[in-house]
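Curious how this folds, go ahead:
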Amino acid sequence: MTTALALLMQGNDRLATAAQAEMVLADEVCLRHAGCLWHGVTILLRTGEFESVDAHLWKLESRRDDGLADLVALMRAEHAQYVGDLMGAREALERLATTASPPTVRELAVPCYLEVLVAANEPDIGDQVLRDHDFGRLMRRQALRPFLLAVRGYLHLAAGRADEALKDALECSRLPVTEVAAHFTVAHRRGLLALAAAAAGRPDIAGPAAAREYEAATAWRSHSHIAWALYVLEMVEGEGRPSDRLRDAIDLMELGRSPVGLAALCFEQGRRFLEAGQEQAGRALLLRADGAARRIGDKALSGKIENLLCALTSPAPQASLTAQELKIAELAQNGYTNKQIAERLVLTVRTIEFHLSNVYRKLGISGRRALANEVLPPPQS
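Predicted structure coming up:
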């Protein structure tokens, strides 16, 4: 696992890092060692190998090893968070942060729980978790300290405490992060520094940090990381108008299969379109953000979107699909390929493509990836 961690820290060969972690997890010795398991799974999550992580966790869960049960539950909760099941992750981590055994798993569960609360836009509950779990004592764990600082920094930022966020981000940026390098929050610490510095009125820090985040993301070649880095650059350097950066970030976040990131990006770009007076484009993006927010259980973001939509003066255009278009769209949402849909409905592939093109046009979306998050309208009567 040392080799996999070293590759991760170099940050320029995502595929080789994933392959190394897979090789280690295939070793029976690793499957009996808690530290090896945790590092292997978190590295695979960091490389975006979500299906592989799911398969490894199913195998571990089927072994029913009581000594590793809570560690496996922690890794399952982390997986749930990154694929967008914030509600499931939150429920599991709330328990693990209080009762997990051994204590090292419980200590890891606390910052993971805070990560989920920040992602779900619930900083008030996060502040209570800081008080309930003696964060000061956890901070004395040097190996965990970068992770704890990064998570608390994001919590401060979400709560509007820019100066406190900047303080944590600066300290985190100075620490070695070998043991916790796989965590997304730690990996994005340059972005945290950039956003916190911008919020605190320190452009001298924000600009270089945003540039370093983008350099790291392009070296790692992860769609979701590049999307995040583009968002950071835009928030630091942009002028508050609808931007090509955010448009590209949305497309990349779709490819990275991150509904949490997609909800945030669509909301930001949609809000900007509304402020620019482009209601139709803004409404479409906000509805897209709302679909993602509801899927992940982010009630706070759904509430913000509802307030923005209710304030619009023009009525929403009513998209309507034919019965055939609706049936094809539903099959596409369920993962069927055009060829499989054609075979199922006894139609040609060209006909399926024609109907899907009409669906995309009517819903105002770009393609099949965007369709996955759409709430389909009823068919034409």
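
rest of the way, CA atoms for contacts and neighbours
Noted.

Helix, strand or coil: sort out residue 143 for me.
Of the three states, residue 143 takes coil according to DSSP: H, G, I helix; E, B strand; the rest coil.

Touching, it and residue 175? I think so.
No. In this structure, residue 143 is not within contact of residue 175 by CA atoms under 8 Å, at 9.9 Å.

any residues in contact with both of these two?
Shared contacts of residue 143 and residue 175 (CA atoms under 8 Å, 6 or more residues apart in numbering): none.

Report the secondary structure element holding residue 45.
In this structure, residue 45 sits in helix 34-46 according to DSSP states H and E.

What are the contacting residues of the helix or strand following that helix?
Next along the chain after helix 34-46, taking DSSP H and E as the criterion, comes helix 50-63. Residues outside helix 50-63 that contact it (CA under 8 Å, 6+ apart): 31, 41, 44-45, 69, 72, 75-76, 79, 83.

Kindly report the same for stretch 100-109.
Residues contacting stretch 100-109 (CA under 8 Å, 6+ apart): 70-71, 74, 93, 96-99, 138, 144.

What are the buried residues along it?
100-101, 105-109 (16 or more other CA atoms under 10 Å).

try stretch 223-242
223-236, 240-242.

What number of residues are in the vicinity of residue 350?
12 (other CA atoms under 10 Å).

Tabulate the contacts of helix 50-63 (CSV), appending neighbour count.
Shown next, in CSV, are the contacts of helix 50-63 (neighbours: other CA atoms under 10 Å):
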residue, neighbour count
31, 19
41, 28
44, 25
45, 24
69, 15
72, 24
75, 23
76, 22
79, 23
83, 18
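
a markdown table for the residues you listed, including distance to residue 345?
A markdown table is the format used below for the contacts of helix 50-63 (distance: CA to CA, whole Å):
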| residue | distance to residue 345 |
| --- | --- |
| 31 | 46 |
| 41 | 41 |
| 44 | 38 |
| 45 | 37 |
| 69 | 45 |
| 72 | 42 |
| 75 | 41 |
| 76 | 37 |
| 79 | 35 |
| 83 | 31 |
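
Second input sequence below; structure requested for side-by-side comparison:
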Amino acid sequence: MLAARGALHMAMGQFQHAVDDYTACGRTLAALNVVNSTVIPWRSRAAFGALAVQRYDLALALAEDELIAARKWGSARGVGAALHAVAIARRGESSVPLLEEAVQLLDLGQARTELMQALYDLGTLQVERKDVAGGRSRLEAAGAVARECGNAYWAERVRLGLARLSGPDNGRTLTRQEIKIAQLARAGYSNQRIAETLFLAVRTVEFHLSSVYRKLAISGRRELATALGSVAA
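This next block holds a predicted model:
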């Protein structure tokens, strides 16, 4: 139940609540002496939530602990999912090779949901590193897996990601104010709290967020964590 609620919080952009739920899930599993990380990979899921609220050290620690635990059991799916989390948490020179290995293992383990997410992040990261052709290829592969699984949300997310590659760069440039507001929204702040933090009217926050979504070709807060990084950088 805690893992399911954590997933719901992630989908709703309530990332700190997701981290709290996944951490509580981990404590419950430990109390029940469940040590196989593939039963519920709570650490890697919590790591993505921690990244969204900019708790980078926590995210990396969780992801690396998950990888150690997953390698003890040797499941292709478990190791692949953990490698995905480690790659995103590190965001360094090793991230692309780690994601490529994650994709191979997730494909081998027939973990279709995890595979399309890893492909999406790999494609997005390759685009950030100026490998647009490689990134496009990975995004297209992610879209194919999403359609194969009948996952409309991820199919649309990939479509929007590909659309961003075709759009004019100057039309996607965010202003400093838009970046500040988008970063707070990504961290789980409500429009009211963003307004109070930046001393703005709520309607001004709403206006800027609408502009951010349009420029990034995304549908809402759930996609900010991925889309914001490449454009703001």
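
TM between them?
Remark: TM-score between the superposed chains equals 0.63 [TM-score structural alignment, normalised by the length of structure 2]; 199 aligned residues with a CA RMSD of 4.1 Å.

now the contacts of stretch 100-109 of structure 1: which count as buried?
70-71, 74, 93, 96-97, 138, 144.

Let's see which of these end up in helices.
Judged by DSSP state H, these include 70-71, 74, 93, 96-97, 138 as members of helices.

Count the neighbours of the aligned residue in structure 2 for residue 169 of structure 1 for me.
Here residue 169 of structure 1 is matched to residue 99 in structure 2, going by TM-score structural alignment. Per other CA under 10 Å, the neighbour tally for residue 99 of structure 2 reads 26.

Settle this for me: residue 99 of structure 2 is touching residue 89, isn't it.
No. Using CA under 8 Å, residue 99 of structure 2 makes no contact with residue 89, being 11.3 Å away.

quick revisit: same list as before, the contacts of stretch 100-109 of structure 1 that is, but in a markdown table and with distance to residue 16 of structure 1 included.
Formatted as a markdown table, these follow (distance: CA to CA, whole Å):
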| residue | distance to residue 16 of structure 1 |
| --- | --- |
| 70 | 29 |
| 71 | 26 |
| 74 | 25 |
| 93 | 30 |
| 96 | 32 |
| 97 | 33 |
| 98 | 36 |
| 99 | 36 |
| 138 | 33 |
| 144 | 26 |
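
so which of those residues comes closest to residue 118 of structure 1?
Using CA to CA, residue 93 is the member of the contacts of stretch 100-109 of structure 1 that lies nearest residue 118 of structure 1, at 13.3 Å.

Name the nearest residue to that closest one, sequence neighbours excluded.
What sits nearest to residue 93 of structure 1 in space, not counting adjacent residues and going by CA to CA, 6 or more residues apart in numbering, is residue 113, at 5.3 Å.

In terms of helices and strands, where is the one you found?
helix 103-119.

what's the next secondary structure element after that helix?
Sequence-wise, the next helix or strand downstream of helix 103-119 of structure 1 (DSSP H and E) is helix 123-132.

For that next one, buried residues please.
Buried residues in helix 123-132 of structure 1 (16+ other CA under 10 Å): 123, 126-127, 129-130.

other SSEs contacting it?
When contacts are defined as 3 or more CA pairs under 8 Å, 6 or more residues apart in numbering; DSSP states H and E, helix 123-132 of structure 1 sits against helix 103-119, helix 145-158.

now for these, which one comes closest to residue 349 of structure 1?
Nearest of those (CA to CA): helix 103-119, 40.0 Å.

just how off-centre is the closest one within its chain?
Remark: helix 103-119 of structure 1 is offset 16 Å from the chain centroid, using CA atoms, centre = their mean, to the nearest Å.

Ok, stretch 166-178 of structure 2 next?
21 Å.

First-to-last residue distance for that stretch?
Stretch 166-178 of structure 2 has an end-to-end distance of 22 Å (criterion: CA to CA, to the nearest Å).

Not counting it itself, show me its contacts.
208-209, 211-212, 215-216, 231-232.

how about a cut-off of 6 Å?
Applying CA atoms under 6 Å, 6 or more residues apart in numbering, the set of residues contacting stretch 166-178 of structure 2 from outside is 208, 215.

Stretch 5-16 of structure 2 now?
So stretch 5-16 of structure 2 is contacted by 18, 21-22, 49, 188, 222 (CA under 6 Å, 6+ apart).

Looking at those, spot the one nearest residue 138 of structure 2.
So of the contacts of stretch 5-16 of structure 2, ranked by how close each gets to residue 138 of structure 2 (CA to CA), first place is residue 222, at 20.6 Å.

Residue 352 of structure 1: which of the buried ones among the contacts of stretch 100-109 of structure 1 is nearest?
Out of those, the member with the shortest distance to residue 352 of structure 1 (by CA to CA) is residue 74, at 42.4 Å.

so what corresponds to that closest one in structure 2?
Using TM-score structural alignment, residue 74 of structure 1 pairs with residue 3 in structure 2.

In contact with that match, which residues?
residue 22.

what's the distance between it and residue 92 of structure 2?
29 Å.

ditto for residue 158 of structure 2
To residue 92 of structure 2, residue 158 of structure 2 is 23 Å away according to CA to CA.

Helix or strand: which one has the nearest residue to residue 208 of structure 1 once chain neighbours are set aside?
Nearest residue to residue 208 of structure 1, sequence neighbours excluded (CA to CA, 6+ apart): residue 194, at 7.7 Å. For residue 194 of structure 1, the host element (DSSP H and E) is helix 189-199.

quick one: what helix or strand has residue 162 of structure 2 in it?
With DSSP H and E as the criterion, residue 162 of structure 2 is inside helix 152-166.

After that helix, which helix or strand is next? Please name it.
Taking DSSP H and E, what comes next after helix 152-166 of structure 2 is helix 176-186.

report the angle between the axes of that next one and helix 42-52?
Per axes from the mean of the first three to the mean of the last three CA atoms, to 10 degrees, the angle that helix 176-186 of structure 2 makes with helix 42-52 is 150 degrees.
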